[in-house]
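Asker: pasting the sequence and the predicted coordinates here, then a few questions.
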Amino acid sequence: MSKSISHIASLSALSLLVCHSASAQKHVHGEGQLLIAQQQQDWQFEFVLPAADMLGFEHAPETEQQKETLNLVVEKVEGVRDIIQLPESCQLTSMSHSLDDFKPGEQISTSNHSHSKEHEHAHDDEHKHGDSHDHDHNHGEHAHMDIIITYQFSCEVSPEQMEVTLLSWADTLSKLNTQWIINDGQGASVLQPSSNLVNFNQ
């Protein structure tokens, strides 16, 4: 199987995980998701994390302190090791994240948020259902926002475990629901600050 086909297969497997997780879970502050897919040497790790837990806010930064927080989180995410740690046999090949959407001047969109209808109901006490769409569209700062972080690695030797270092500094993130589809099978676990290792051989 060519590398490009392997990559497509890996993405397809991850997409299945994303669809399953999105339909099964609501946006809950304090809880995030980690979705892992492997195809031969190619590994992909996708985090879906509440902005409230990563940044402390769900809108473009409005104060100098919020701007500093955003820059610090971007630095941690792009530094990789403050999010996950893998064996030296794994080399980062690509990375993407949605934190740029929170920079001043960027229009934050909630159109790709899989739980938009659930979020509309969360605001029913303040807004009638008929105008909830306009509320989300015009005032995105009040919508629940997730941060998406995706890493792709090439691993000469498949890791037996990985450490999610994110949980050591994201203080309000108390749970990370983790699922994986790898060459050896499928699995799931719930990570917490006191238990932040993913064991693929469990």
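Answerer: Alright, I've got the coordinates.
Asker: from now on I want contacts and neighbour counts done on CA atoms only, so please keep to that.
Answerer: Noted.
Asker: scan the chain for its longest helix.
Answerer: Secondary structure of the chain per DSSP state H: the longest helix is helix 3-24.
Asker: that one: which residues count as buried?
Answerer: By neighbour count on 16 or more other CA atoms under 10 Å, the buried set for helix 3-24 is Ser6, His7, Ser10, Leu11, Ala13, Leu14, Leu17, Val18, Ser21, Ala22.
Asker: contact partners for the fourth one?
Answerer: So that's Leu11. Neighbour list for Leu11: Ala37, Gln44 [criterion: CA atoms under 8 Å, 6 or more residues apart in numbering].
Asker: against Gln44, how distant is it?
Answerer: 8 Å (CA to CA, to the nearest Å).
Asker: circling back to that earlier point, ok, and what's touching the helix or strand just after the longest helix of the chain?
Answerer: Where DSSP states H and E defines the elements, the next helix or strand beyond helix 3-24 is strand 31-39. With contact meaning CA under 8 Å, 6+ apart, strand 31-39 is reached by 6-7, 9-11, 13-14, 17-18, 43-50, 173-183.
Asker: what about 7 Å?
Answerer: Here strand 31-39 makes contact (CA atoms under 7 Å, 6 or more residues apart in numbering) with 6-7, 9-10, 13-14, 17, 43-50, 173-183.
Asker: structure two is appended below for comparative analysis:
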Amino acid sequence: MCYTVTIKQRVIVMSVSFLIRTFTLGVAGLVTIAGAMLMIGSAQAAENEHRHGQGSLQILQAENQWQLTLSLPLDDAFGFEHAPETDEQKSQIRHFVVQAESFDTFIKMQGNCSLQGATVNLPWPFYADGEPPRRSENAHNERMHEEVHAHKDVEAVYQIGCEEAIESITVNVPAISPSLVSIDAQWATEKGQGMQIITPNDNTLFLRR
């Protein structure tokens, strides 16, 4: 299995650049949640800068469907910021992917919810079955190009179905990464919008406040 980056749609409205996701809601078809995000505020008007020790979590709700997107610096997720070169580094990535895809290792939603899909996106191809990535003859130049141009983040996207209202979400920050200091969380639900900084000691989002 090969994990690769997927391209997301970016929408800029009133100088607010925010990642807008689309996801399928059964018979309701394809729903795009955009208008609600305009109320989230100007504190994060620009794209979040890449900072070690700082991640982001975006939460969207439409009816009983939720989408959560967790983004982390590669250094915090794996301990390195380049494509894996050793068996140990490949093992670290495989371990993270398994943990991330289980969802409730990292995040717990209060209520009767079930994971419907999980995708882990990396800034370069990675073969979970051990197949080696393509290496060019000029590996040094390829590596330099990769380090300059790669978005040094790993992203986990979750599709969640919940049978009842969700009022809180708890994030296990140390389980995600011991070096993670904070996670900037933003949400837009049917109850409202908000933002909060998650830390190891303050790790529960109360979505109605």
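Answerer: Structure's in. What do you need? Note that the structure is a prediction, hence the values are computed from the model and not measured.
Asker: any idea what the TM-score comes out to?
Answerer: Once superposed, the chains reach a TM-score of 0.73 (TM-score structural alignment, normalised by the length of the first structure), with 171 aligned residues with a CA RMSD of 2.9 Å.
Asker: follow-up on the earlier one: what's the angle between the longest helix of the first structure and strand 31-39?
Answerer: For helix 3-24 of the first structure against strand 31-39, the angle between stretch directions is 150 degrees (axes from the mean of the first three to the mean of the last three CA atoms, to 10 degrees).
Asker: which residue numbers in the first structure go with the longest helix belonging to the second structure?
Answerer: Counting residues, the longest helix found in the second structure (DSSP H) is helix 87-101. Under TM-score structural alignment, the match for helix 87-101 of the second structure in the first structure covers residues 64-78.
Asker: superposed on the second structure, what's the mean shift for that stretch?
Answerer: Mean deviation of stretch 64-78 of the first structure relative to the second structure after superposition (mean CA distance after the TM-score superposition for the first structure): 1.0 Å.
Asker: in that stretch, what's buried?
Answerer: Gln66, Lys67, Thr69, Leu70, Asn71, Val73, Val74, Val77, Glu78.
Asker: the fourth one reaches Gly56, doesn't it?
Answerer: Put plainly, it is Leu70 of the first structure. No - taking contacts as CA atoms under 7 Å, Leu70 of the first structure lies outside contact range of Gly56: 9.4 Å.
Asker: all strands for the first structure, in order.
Answerer: In the first structure, the strands defined using DSSP state E lie at 31-39, 42-50, 90-97, 146-155, 161-163, 175-182, 185-191, 197-199.
Asker: so the fourth one corresponds to what in the second structure?
Answerer: Translated: strand 146-155 of the first structure. Using TM-score structural alignment, strand 146-155 of the first structure pairs with 153-162 in the second structure.
Asker: if you skip the residues just before and after it, what's nearest to the most centrally placed residue in the second structure?
Answerer: Nearest to the geometric centre of the second structure sits Leu70, at 2.2 Å (CA atoms, centre = their mean). With CA to CA, 6 or more residues apart in numbering as the criterion, Leu70 of the second structure has its nearest non-adjacent residue at 4.6 Å, and that residue is Leu57.
Asker: Thr204 of the second structure too?
Answerer: Thr170 (4.3 Å).
Asker: the aligned residue in the first structure for Asp202 of the second structure and Glu31 of the first structure: what is the separation?
Answerer: Mapped onto the first structure by TM-score structural alignment, Asp202 of the second structure lines up with Ser195. Remark: distance between Ser195 of the first structure and Glu31 of the first structure (CA to CA) = 14 Å.
Asker: with Ser12 of the first structure instead?
Answerer: With CA to CA as the criterion, Ser12 of the first structure and Glu31 of the first structure are 24 Å apart.
Asker: equivalent analysis for Ser96 of the first structure, please.
Answerer: To Glu31 of the first structure, Ser96 of the first structure is 21 Å away according to CA to CA.
Asker: again with Pro87 of the first structure
Answerer: 26 Å.
Asker: more neighbours: which of the two?
Answerer: Glu31 (21 against 14; other CA atoms under 10 Å).
Asker: the more buried one matches what in the second structure?
Answerer: Residue correspondence to the second structure (TM-score structural alignment): Glu31 of the first structure is matched to Gln54.
Asker: repeat for Asn183 of the first structure
Answerer: Alignment note (TM-score structural alignment): Asn183 of the first structure maps to Glu190 of the second structure.
Asker: which residues does its match contact?
Answerer: Gln61, Ala62.
Asker: and the match of helix 87-101 of the second structure, how far out from the chain's middle?
Answerer: Put simply, stretch 64-78 of the first structure sits 16 Å off its chain's centre (CA atoms, centre = their mean, to the nearest Å).
Asker: what about His135 of the first structure, distance to Gly56 of the first structure?
Answerer: 21 Å.
Asker: more neighbours, these two?
Answerer: His135 (18 against 14).
Asker: any idea how far the more buried one is from Ser154 of the first structure?
Answerer: For His135 of the first structure relative to Ser154 of the first structure (CA to CA), the value is 43 Å.
Asker: next one: Gly56 of the first structure
Answerer: From Gly56 of the first structure to Ser154 of the first structure the distance is 33 Å (CA to CA).
Asker: can you check Val18 of the first structure too?
Answerer: Going from Val18 of the first structure to Ser154 of the first structure by CA to CA gives 21 Å.
Asker: same thing with Lys175 of the first structure?
Answerer: Taking CA to CA, one finds Lys175 of the first structure at 27 Å from Ser154 of the first structure.
Asker: what's near enough to touch the equivalent of Asp76 of the second structure over in the first structure?
Answerer: Superposed on the first structure with TM-score structural alignment, Asp76 of the second structure falls opposite Asp53. Asp53 of the first structure is in contact with His29, Gly30, Ala170, Thr172, Leu173, counting by CA under 7 Å, 6+ apart.
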